[in-house]
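> I'd like to go over a predicted model; first the sequence, then the structure.
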Amino acid sequence: MIKRTLFFGNPAYLSTRNGQLVVNFPEGDTDEKSIPIEDLGYVVLEHPQITITNGLLMKLVQNKTAVITCDKQHLPNGFLQPLVGHSEQTERIRQQLNASVPLKKQLWQQTVTAKVANQAKHLLKQGKNALKLKRWAHEVRSGDVGNIEAIAAAYYFQNLFDEVEGFSRNQKGVAPNNLLNYGYAILRAITARALLSSGLLPSVGIFHSNKYNAFCLADDVMEPYRPFVDALVYHIVESGYSTEEIDKKIKSELLLIPAMDVIIDGKQSPLMVAMSRTTNSLYECFSGTSRRILYPDFV
C-alpha cells in the first residue's frame, strides 16, 4: 500500500496511543486527531514548537517511518533512521562494502545514463531541444570518466528554466531553486528510507564519497529520479504561481512526491515503491545475482 505523508507546520503535541499517532493542538480550538502509525511513510516536522514523545518516535522507527525535521528556512535538514532496517542487514552491508571498484564504476555508468536519458525526455516533454542530452546519454563510459553527468546537468537546467531571468542551478540561487532544494530533500529522504529497508548503508556511495556527507549512496541512487521533481517544479512555475516563498500550497504539492506515478520496468508504480525496487536491485548487484539497477523511465 502507499504510505501517507504527514506535514506539521503549526505548534502541536504528538504522542501515541493504541498503535495510533495522536495529535493535540495547544490552542485547543481543534479536536484531537489520530492516524494509524502503520499507514505512515513520512512525517515532516517544520514548526519549532512541535513536541513529540519518545514512545511515538520509537514506534515510528519500528514502522520504518521517515521522520524529517526542518530548519529556520523551512527546508528539510534532518532524517531519523533506524539502526536496523533489514533482518539480513549485516550480511548485506558486508556485500556492499566488498563491492569492487569496476562494479561501482559500472553501476555509476548505469545511473548517469538513466539520469541523462530522463533529463532528455523531460526537456522533450516541455517542447525544448534535447538532442545533445540524447547523444550524451549514449556516450557515458564506465565511471563516467568524461564527467557527462555534470555537463548534461548544466545544459539541462540552462534550457529547462530559460524563461526565468537570472536562473542557474544553485542551492542559494533565485527561485525556483528553493523549490528544487525542498523537492530534492524530500527525494533524498525517500531514497535513504528505501536503502535502509533494503539493508544498505546510505553513507557508503558508489560514486559520491565526501567524508562530510552521511548520505552518499542516497545521493547516487536518487539521480535518475531528479527529473520527476524537476517536472513538478516546472509545472508550478508555469502555472504562474509565485515561487519566491514556499507557502502551504507549494509544500502540499511537493509533499506528494512519494506518491507520484512513475514507470519502472514497464509498469506504473508510486515513486516510493519504485525507489524500493531500485534499492533492492542495487543490493542484487552487490550480491552478484544481477548486473542491472532498475531505474524509472520518464514518460
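Thanks, I have the structure now. Just so it is clear, the structure is predicted and the values come from calculations on it, not from any experiment. Numbers count the residues shown, from 1 in each chain.
> for the rest of this, base every contact and every neighbour count on C-alpha atoms.
Will do.
> all the helices of this structure, residue numbers only.
With helices called from DSSP state H, the chain shows them at 54-62, 89-97, 101-125, 131-137, 148-160, 177-197, 216-221, 226-238, 248-254, 271-287.
> what residues of the fourth one count as buried?
If I follow you right, that is helix 131-137. 133-134, 136-137 (16 or more other CA atoms under 10 Å).
> ditto for the longest one
If you call a residue buried by 16+ other CA under 10 Å, then helix 101-125 has these buried ones: 103-123.
> and if you look at the fifth one?
Neighbour-count burial for helix 148-160, with 16+ other CA under 10 Å as criterion, is recorded at 148-149, 152-153, 156-157, 160.
> export those to TSV and tack on distance to F298?
Formatted as TSV, the buried residues of helix 148-160 follow (distance: CA to CA, whole Å):
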residue	distance to F298
I148	19
E149	17
A152	16
A153	16
Y156	15
F157	16
L160	15
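> on that earlier part again, the helices of the chain into CSV, with extra columns for distance to R4?
Output for the helices of the chain, formatted as CSV (distance: least, CA to CA, whole Å):
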stretch, distance to R4
helix 54-62, 13
helix 89-97, 25
helix 101-125, 26
helix 131-137, 35
helix 148-160, 31
helix 177-197, 12
helix 216-221, 21
helix 226-238, 18
helix 248-254, 13
helix 271-287, 11
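> who wins for proximity to F8 among the ones you listed?
Across the helices of the chain, F8 has its closest neighbour in helix 248-254 (10.7 Å, CA to CA).
> identify each buried residue in that closest one, please.
Under 16+ other CA under 10 Å, the buried positions of helix 248-254 are 250, 254.
> mind listing residues that contact it?
182-183, 232, 236 (CA atoms under 8 Å, 6 or more residues apart in numbering).
> let's go with 7 Å and repeat that
G183 (CA atoms under 7 Å, 6 or more residues apart in numbering).
> how far out from the middle of the chain is it?
16 Å (CA atoms, centre = their mean, to the nearest Å).
> hmm, back to that, dump the buried residues of helix 131-137 into TSV; add distance to S276 as well.
Below are the buried residues of helix 131-137 laid out as TSV (distance: CA to CA, whole Å):
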residue	distance to S276
L133	27
K134	27
W136	28
A137	24
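> what is the nearest of these to Y283?
Distances from Y283 to the buried residues of helix 131-137, taken by CA to CA, are shortest for A137, at 24.1 Å.
> any idea how far L131 is from the nearest residue to the closest one once chain neighbours are set aside?
Once flanking residues are discounted, A137 sits nearest to T113: 5.0 Å by CA to CA, 6 or more residues apart in numbering. Using CA to CA, to the nearest Å, we find T113 at a distance of 15 Å from L131.
> presented hereafter is structure B, for comparison with structure A:
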Amino acid sequence: MHETLLIDKPGTFLGKKSRRVVVKTPDSTEEFPLLKIKEINLVGTGISLSDDLVYQAVKQEVQINFQDRLGRVYASIVSPFLNQTVATVRAQIGAEDTEKAAGLAKEIVLVKIANQEKLLRYFLKHQRVYYPTNAEKIGELSNTLDSLGEQLLVTSFKPLNYHNQLFSFEGRASDSYWRGVKLLIGGKVDFPGRKGRGAKDLVNSLLNYGYAILYSRVLAALLANGLLPFAGFLHKDRSGKSSLVLDIMEIFRQKIVDETLLIFLNKKKLEPTLDQNTLFAFSQKVVERFSSTGRFVDNKNYTVEKIISLQVQGIAAYLRGNKNLNLVSL
C-alpha cells in the first residue's frame, strides 16, 4: 500500500485517470490507485495538479499537503464536509483557560516525558554493551526524566496560568532528552542539539521533515473528528499556528519520528548534509511507522494510524464532557 505519495520533482504534473493518480514528469508517466493512498505530499515548487484530481481526492478523503523544501506544511486541501460537529467545536472553544484545559495540557506533557524516558531506556540496552560510559550518562538522564514526571504528576495548576509552569517542566525534560539523543547518535553524524525551523544539519533536517509528515496525519485526524486545529491547550493560540496539532504531536513524536531516526542512523552510513535520496528513504521509514502496531489504552493492538485517530476521538469526548482522559504512551 502506497499510503503516502511524495512528489518533489519540479516540472511534475498530477492528473486523474478514472480512480488513479497519474504522475507525469518530463521523463516518465506513472499511475497509482487512489484507493491505496491516504495523502499526497507535494514538496517544493514547480509541481501542478488538475482540479479533477483534487475533486476525486477529497471525495475519497485523501488529503493533499503542500510542503516547502524543509518539509513544513504550509497548506492542505481537505473536504469541507468532514465531521465538524457543533457540539465538539463549542466544547473545544469553551474549554479555553478552564480546569479541563489545564488537565489536558498537563496530561500531554506527562505522556511526552514518559515517552522520552521510554525511548532513552530502549536504546540504553545497546549502549550498555558497546558504549558503557555513554550508558551511565544516558541512565542518569533517564532517571532525571522519571523524576520530572513524578514531580509533574503531583503538581496542580490554576486554569489561567498553567502554560508557563508546564513549559518549565517540558523544557527541562527536553534538555535531558536531547542530551541523551546526542549521546545515542554518538559520532555517526554531527548533531549540534535540537533545532527547529531553518536547521541545516542532517539530523535536525530529518527530524523536521519527519515531524511534517506526522503533522499532516494529526491534522487529518483532528479534522475528521470535528476539532479545530488552531485552538490548542498546551501551545497558545497564535495566527498561522495550528496549536492543537502541535499539542497532539507531542504524544507521538518520540515513537514515530525520533525512534525511526535513531534506527535509520544506525543502519545507514550517511553524508553530513541532506540529499534527496536520504530524505526519500527516511520519509518512507516514517510512513511505515503508521502501519506498525501498538497497544492502546483499551489494551488492544491497533496500527499507529488508528491509535492517533482513537486518541483524538478520546480527546474530543473529554472536551464534550467525558470525565475520563487516557492518553496513550506508545
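Arrived safely. A quick note: this is a predicted structure, and the numbers were derived from the prediction, not measured.
> let me know the closest of the buried residues of helix 148-160 of the first structure to S198 of the first structure.
Among the buried residues of helix 148-160 of the first structure, and counting by CA to CA, the member closest to S198 of the first structure is E149, at 26.0 Å.
> give the equivalent position in the second structure for that closest one.
Aligned by TM-score structural alignment, E149 of the first structure pairs with E170 of the second structure.
> excluding its backbone neighbours, what's nearest that match?
Excluding its sequence neighbours, the residue lying closest to E170 of the second structure (CA to CA, 6+ apart) is V109, at 6.4 Å.
> show me the residue at the heart of the first structure, geometrically.
Centroid-nearest residue in the first structure, with CA atoms, centre = their mean: L187, separated by 1.4 Å.
> ok, the equivalent of that one over in the second structure to E99 of the second structure distance?
The alignment partner of L187 of the first structure in the second structure, by TM-score structural alignment, is L214. From L214 of the second structure across to E99 of the second structure, the span is 28 Å (CA to CA).
> H163 of the second structure now?
Taking CA to CA, one finds H163 of the second structure at 12 Å from E99 of the second structure.
> and if you look at I40 of the second structure?
In terms of CA to CA, I40 of the second structure sits 38 Å off from E99 of the second structure.
> tell me which residue of the first structure lines up with R295 of the second structure.
Match for R295 of the second structure (TM-score structural alignment): I263.
> quick one: contacts for its match?
Contacts of I263 of the first structure (CA under 7 Å, 6+ apart): 269, 296-297.
> if we go to the second structure, which of the residues you listed are intact?
Here is what carries over to the second structure from those, by both residues aligned by TM-score structural alignment, their matches' CA atoms under 7 Å: S269.
> among the contacts of I263 of the first structure, which lie within strands?
Judged by DSSP state E, the contacts of I263 of the first structure include 269, 296-297 as members of strands.
> want to throw those into TSV with distance to N18 of the first structure?
Output for these, formatted as TSV (distance: CA to CA, whole Å):
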residue	distance to N18 of the first structure
S269	31
P296	38
D297	41
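> weed out the non-buried ones from those.
Here, 16+ other CA under 10 Å leaves 269, 296-297 buried among these.
> measure H235 of the second structure to V328 of the second structure for me?
19 Å.
> comparing the two, which residue is more hemmed in?
Taking other CA atoms under 10 Å, H235 of the second structure and V328 do not tie; V328 has more neighbours (21 against 18).
> now do the same contact list for the more buried one.
Per CA under 7 Å, 6+ apart, neighbours of V328 of the second structure: 296-297.
> ok, now with 10 Å
The neighbours of V328 of the second structure, taking CA atoms under 10 Å, 6 or more residues apart in numbering as the test, are 107-108, 111-112, 115, 251-252, 294-298, 307-308, 310-311.
> try F233 of the second structure
Contacts of F233 of the second structure by CA under 10 Å, 6+ apart are 92, 95-98, 100-106, 108, 162-163, 243-244, 246-248.
> now swap in F8 of the first structure and tell me
F8 of the first structure neighbours (CA under 10 Å, 6+ apart): 14, 23, 43-47, 50, 69.
> equivalent analysis for F167 of the first structure, please.
When contacts are counted by CA under 10 Å, 6+ apart, F167 of the first structure touches 157-158, 160-161, 173-177.
> ok, now I248 of the second structure?
So I248 of the second structure contacts 105, 108, 112, 214-215, 218-219, 222, 229, 232-234, 308, 311-312, 315, 327 (CA under 10 Å, 6+ apart).
> map it across to the first structure for me.
I248 of the second structure maps onto V221 in the first structure, by TM-score structural alignment.
> and its match, how far is that from Q89 of the first structure?
V221 of the first structure is 19 Å from Q89 of the first structure, by CA to CA.
> returning to what we had before: surely the match of E149 of the first structure is in contact with I113?
Yes - counting by CA atoms under 10 Å, I113 is a contact partner of E170 of the second structure at 7.5 Å.
> so what sits against both of the two?
145, 148-149, 152.
> same list (these) but as JSON lines, adding distance to G321 of the second structure.
Below are the shared contacts of E170 and I113 of the second structure laid out as JSON lines (distance: CA to CA, whole Å):
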{"residue": "L145", "distance to G321 of the second structure": "31"}
{"residue": "L148", "distance to G321 of the second structure": "29"}
{"residue": "G149", "distance to G321 of the second structure": "26"}
{"residue": "L152", "distance to G321 of the second structure": "24"}
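> and those residues, which two are the farthest apart?
L145 and L152 (10.5 Å).
> any common contacting residues for those two?
113, 169-170.
> quick check, nearest of those to E3 of the second structure?
E3 of the second structure has its nearest neighbour among the shared contacts of L145 and L152 of the second structure in I113, at 29.8 Å by CA to CA.
> map that closest one onto the first structure.
Mapped onto the first structure by TM-score structural alignment, I113 of the second structure lines up with V116.
> go on, I64 of the second structure?
I64 of the second structure maps onto V67 in the first structure, by TM-score structural alignment.
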